[in-house]
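Undergrad: have a look at this fold, sequence not included:
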């Protein structure tokens, strides 16, 4: 079923905000794959979740399927699901939702900041430290100067002895760690730009940083043990690394 047919079918369920989003998509069909939830929300002054809710109302698995479907309106009909929908349906929901939330322009901006920085300083606690190390190694392969430490007091030391030419990248699933928020504040006070990587919801760390990247990874515990799915964060780290590597030519 095509986009316009879905809109017509669910017309009675759509509110004014939904109508605004539909109109926006219609006027940006030629660049649909470049759109992100954050871009639409910012342009229409609405909550990002409104875009996700509309996708569900129109019986898409998420915004990613909506985009792929609109771009490929010539897909075979009568199967009940678009080809892209069937492919996305095989992926874990956190990966699909992460693809929905990633803003390509923000991703490119963060990668450009990493390339420009004299040194990239990574900060994270708990499980996030693994991803700090992973992203740091991906930058080092192109001789980028990187600092990463296991202890938070060492991270503070690196920031306090850095400069406005450096870049602080903070990875925090919840974005509510007081020490990391304090670190972001210190970095910004000395003119050092700060990039945050957090789960996609409003959090204090994102508000304290210059550029915000989001993945989808809701908290989950089993018998008090943290088993939160970090596959969305893994995807974001990889996409950011790929963007950083853009332009590199093998010797």
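TA: On my side now, so go ahead. Worth saying up front: this structure is predicted, and the values here are computed from it rather than measured.
Undergrad: hey, let's count contacts and neighbours off CA atoms from now on
TA: Noted.
Undergrad: next, count neighbours for residue 207.
TA: For residue 207, the count of nearby residues is 14 (other Cα atoms under 10 Å).
Undergrad: let me fix that, I meant to ask about residue 183.
TA: For residue 183, the count of nearby residues is 22 (other Cα under 10 Å).
Undergrad: and what of residue 16?
TA: A count of neighbours around residue 16, defined by other Cα under 10 Å, yields 8.
Undergrad: same check, this time on the one 5 residues further on
TA: Other residues within reach of residue 21, judged by other Cα under 10 Å, total 19.
Undergrad: swap in residue 156?
TA: When counting by other Cα under 10 Å, one arrives at 21 neighbours for residue 156.
Undergrad: list the buried residues for the one helix or strand residue 5 maps to?
TA: Using DSSP states H and E, the element containing residue 5 is helix 3-9. In terms of neighbour count (16 or more other Cα atoms under 10 Å), helix 3-9 has its buried residues at 3, 7.
Undergrad: let's bring in a second one:
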């Protein structure tokens, strides 16, 4: 087909619905091939004024969230959230993630928060690895342990650092079938108790293993 001759423009002063604003945000994100949209990008490609979007939803970030898009420049993100995102990338790629991969799924946080918090990508990775490797000999978190049961030493859910240690040991692959997100992106990995927690198993490095979602659901509470 030839180049479009006519293009419909919005009449100035015409009322705009929330759905129209959100749909346009998603359209721009699609054109950019990204899961988020910056205000400068929207000024260049959007149909409406970015100030209208911000005012309607309370802020630009709130508008992105309502549209189902990611917040790229959210400030004051906790270290836990930043490290959790790094862990998901490490699982997905089966290796140390690269800075450019922060702009691609499954990352939900862009480069900027890491730059603000740590000053450099290498420093962010170093901080994450230092945090993840800060374990006692039995694999329990070096922080205080919540009291769940008088006979237990550990909580049911492994900490982020312990999950990383287990996944790293198991090469980010299912110990039962070998599946890995690095080769099959739809694979989801779980950190599972070998002896079920409900049967008295502790949340320690030697009692945890990496299983894909399929193998984990098939295992149930059976040991091994």
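TA: Yep, it's here. Small disclaimer: the values here were computed from a predicted structure and weren't measured.
Undergrad: TM-score of the superposed pair?
TA: Put the two chains on top of each other and the TM-score (TM-score structural alignment, normalised by the length of the second structure) is 0.28; 120 aligned residues with a Cα RMSD of 6.5 Å.
Undergrad: sorry, back to before: for the helix holding residue 5 of the first structure, name the packing helices and strands.
TA: In this structure, helix 3-9 of the first structure packs against helix 63-71, with contacts taken as 3 or more Cα pairs under 8 Å, 6 or more residues apart in numbering; DSSP states H and E.
Undergrad: after the helix it packs on, which helix or strand is next?
TA: Following the chain from helix 63-71 of the first structure toward its C-terminal end, the next helix or strand by DSSP H and E is helix 83-88.
Undergrad: ok and the helix or strand following that next one relative to helix 63-71, angle-wise?
TA: Sequence-wise, the next helix or strand beyond helix 83-88 of the first structure is helix 93-101, with elements assigned using DSSP H and E. Orientation check (axes from the mean of the first three to the mean of the last three Cα atoms, to 10 degrees): helix 93-101 of the first structure against helix 63-71 gives 60 degrees.
Undergrad: now do helix 93-101 of the first structure: which elements does it pack against?
TA: For helix 93-101 of the first structure, the packing partners by 3+ Cα pairs under 8 Å, 6+ apart are helix 37-44, helix 63-71, strand 211-215, helix 231-245.
Undergrad: identify the residues contacting the shortest one?
TA: This means strand 211-215 of the first structure. 97-99, 101-103, 106-107, 110, 194-200, 206, 232-233, 236 (Cα atoms under 8 Å, 6 or more residues apart in numbering).
Undergrad: recalculate using a threshold of 6 Å.
TA: Contacts of strand 211-215 of the first structure from elsewhere in the structure, counted by Cα atoms under 6 Å, 6 or more residues apart in numbering, are 98, 195-200, 206, 232-233.
Undergrad: and it, what's buried?
TA: When neighbours are counted by 16+ other Cα under 10 Å, the buried residues of strand 211-215 of the first structure are found to be 211-215.
Undergrad: now distance to residue 182 of the first structure too, for the helices and strands packed on helix 93-101 of the first structure, in CSV please.
TA: Listed next are those as CSV, based on distance: least, Cα to Cα, whole Å:
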stretch, distance to residue 182 of the first structure
helix 37-44, 26
helix 63-71, 34
strand 211-215, 16
helix 231-245, 23
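Undergrad: that older thread, past the helix holding residue 5 of the first structure, which element shows up next along the chain?
TA: Scanning the chain past helix 3-9 of the first structure towards its C-terminal end, the next helix or strand to appear is helix 16-27 (assignment: DSSP H and E).
Undergrad: tell me what angle that following helix forms with helix 63-71.
TA: With the same axes, to 10 degrees as the criterion, the two stretches helix 16-27 of the first structure and helix 63-71 enclose an angle of 40 degrees.
Undergrad: tilt between helix 16-27 of the first structure and helix 37-44?
TA: 110 degrees.
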